[in-house]
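1. Next input, structure requested:
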Amino acid sequence: MAIPTVRNRLQSFCRDHKGAAAVEFALIAGPLVFLICACIELALVILLSVSLDNATDVASRQIRTGIATTGNTSLTVFKQKVCDKMGWLSGSCMSSLKIDVTTYNNFSEIPTTDLIKDGEFDESKFNFNIGGASKIQLVRAYYEWPLFTPFLNAGLTTLSNQDAVITSKVVFRNEPF
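-> Predicted structure coming up:
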């Protein structure tokens, strides 16, 4: 009589699907949460990139039109103008932003490489040189952004501390002011 009871219980257990969804969710919960976090962080990186591009372009207009040459525009003042246009990051902008403004005589002289060497910014290469009328300018803005999602830095330029570097570059010829 004991054998039919064990058989009945085994059959009953095999037919019972209570808790199957909880087990399945437990198996996919980790990757699902990771993907959601990665999507949110990637959206923030894209938002930062668009904001930095816009802010760099708007602040560079003062160099292009000659307004920056008439006042006492320094690197700090220019950085503040870029940060003012990135309102949602105003708290950490000044400490995370690096600016390079360089003058060239012709477009073929403009370098295509970034100012990052061995996972660090090459501080000796940074300039703040507002050129004169009709000079060619390269304005580069670099923003350090800490990443929280593992493996997201594989597709981004990163520093040795694993912070992503969001870059914006603007090249233009100054107006004949």
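
2. can we go C-alpha only for contacts and neighbour counts from here?
-> Fine.

3. Show the subsequent helix or strand relative to the longest helix that the chain contains.
-> Looking across the chain with DSSP state H, the single longest helix is helix 20-64. Note on helix 20-64: by DSSP states H and E, the next helix or strand toward the C-terminus is helix 67-70.

4. Please list the residues outside that following helix that contact it.
-> 62-63, 130, 132 (CA atoms under 8 Å, 6 or more residues apart in numbering).

5. Just after it, pick out the following helix or strand.
-> Taking DSSP H and E, what comes next after helix 67-70 is helix 75-84.

6. Show me what counts as buried in that following helix.
-> 75, 78-84 (16 or more other CA atoms under 10 Å).

7. Just list what it packs against, helices and strands only.
-> Applying 3 or more CA pairs under 8 Å, 6 or more residues apart in numbering; DSSP states H and E, one finds that helix 75-84 makes contact with helix 20-64, helix 93-96, strand 97-104.

8. what helices or strands is the longest one leaning on?
-> Packing partners of helix 20-64 (3+ CA pairs under 8 Å, 6+ apart): helix 75-84, strand 136-145, strand 164-173.

9. Following up with a second sequence; could you model it the same way so I can compare the two?
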Amino acid sequence: MGSVSNNSGASGRPRAGLLSRFRRDARGSVAIEFSMLILPFALLTFAILESCISFAGKQVLANAADDVARQFRTGQLRAPATPQEKEELKEEIVAQICGRLEIIVTKGCPGLKIDLRHFDSFPEAAKLGFTISSGEISLTDNGKTDSKGFDIDPGPTMSKNMLRIFYEWPVITDFMSKYMAKLNGGKTLHFATMTWQNEPY
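-> Next up, the predicted model:
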């Protein structure tokens, strides 16, 4: 009976020692903790970077709108007299805006849309707006769908004008797209506008 008791005690001590050593062994803890933290840390890092780049894109768009508006206001750019001049003016505006955006967007600025109008008064310009419906941008005039669509139609000297620039900005970080993306293709809208009266050039 005594030998049975000793064997039981002897067999119990190794088990206790094994569990104790397992609790003290921390050689794999760093790897486990790293694998648990790396994914949320990486997602947070990408989200911060994307938000910063997106904000920079908005600032570039706003600066481009201000620069183009100034050129019209001072007469450096003027209302076209023929359909050919209108097309050339549109290409010039797109080239100026896209030239700035291309440092942070795809070459050719896919998703860039421009609307430039002239008005008899500022209250008339204030009636224009836009909506996002079914993932698409729609222009409105006094709350109704604007049949003109996106157009380049600046006015002559002393006229009131409004420039609106739209850019469909892609959202890369997947978990942010459901919060930011309002347009088709997982994109969000960047928008800049300027309203002014041309000088007497």
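
10. Just give the TM-score of the two.
-> The TM-score (TM-score structural alignment, normalised by the length of the first structure) is 0.87; 177 aligned residues with a CA RMSD of 2.3 Å.

11. would you list the helices and strands packed on helix 20-64 of the first structure in TSV and tack on distance to residue 155 of the first structure?
-> Compiled in TSV, these are given as follows (distance: least, CA to CA, whole Å):
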stretch	distance to residue 155 of the first structure
helix 75-84	26
strand 136-145	14
strand 164-173	10
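
12. Which among those is found nearest to residue 107 of the first structure?
-> strand 136-145 (7.1 Å; CA to CA).

13. Tell me how far the closest one lies from the chain's centre.
-> When C-alpha coordinates are averaged (CA atoms, centre = their mean, to the nearest Å), strand 136-145 of the first structure and its chain have centres 12 Å apart.

14. Give the aligned range of the longest helix of the first structure in the second structure.
-> Mapped onto the second structure using TM-score structural alignment, helix 20-64 of the first structure spans residues 29-73.

15. mean shift of the matching stretch relative to the first structure?
-> Once fitted to the first structure, stretch 29-73 of the second structure is off its aligned match by 1.1 Å on average (mean CA distance after the TM-score superposition for the first structure).

16. Distance from that stretch to the middle of the chain?
-> With CA atoms, centre = their mean as the basis, the mean position of stretch 29-73 of the second structure lies at 8 Å from the chain mean.

17. What of stretch 1-15 of the first structure?
-> Centre-to-centre, stretch 1-15 of the first structure and its host chain are 60 Å apart (CA atoms, centre = their mean).

18. again, but for stretch 182-194 of the second structure
-> 7 Å.

19. can you tell me which of the helices and strands packed on helix 20-64 of the first structure comes nearest to residue 96 of the first structure?
-> Comparing these by CA to CA, strand 136-145 comes nearest, at 5.2 Å.

20. which residues in the second structure does the closest one match up with?
-> Counting by TM-score structural alignment, strand 136-145 of the first structure sits on residues 160-169 of the second structure.

21. who's in contact with residue 98 of the second structure?
-> Counted by CA under 8 Å, 6+ apart, residue 98 of the second structure has contacts 108-109.

22. let's see it at 6 Å
-> Contacts were defined as CA atoms under 6 Å, 6 or more residues apart in numbering; by that measure residue 98 of the second structure touches residue 109.

23. Also the one 10 residues further on?
-> Residues in contact with residue 108 of the second structure (CA under 6 Å, 6+ apart): none are found.

24. any idea how far it is from residue 99 of the second structure?
-> 9 Å (CA to CA, to the nearest Å).

25. which ones are touching the closest residue to residue 134 of the first structure other than its chain neighbours?
-> In space, residue 134 of the first structure comes closest to residue 174 once its chain neighbours are excluded; the distance is 4.5 Å by CA to CA, 6 or more residues apart in numbering. Residues near residue 174 of the first structure by CA under 6 Å, 6+ apart: 64, 133-135.

26. coming back round to it: specify the stretch among the helices and strands packed on helix 20-64 of the first structure that is closest to residue 109 of the first structure.
-> strand 136-145 (9.8 Å).

27. about what we covered before: of the helices and strands packed on helix 75-84 of the first structure, which stretch is the most buried?
-> strand 97-104 (a mean of 19; mean count of other CA atoms under 10 Å).
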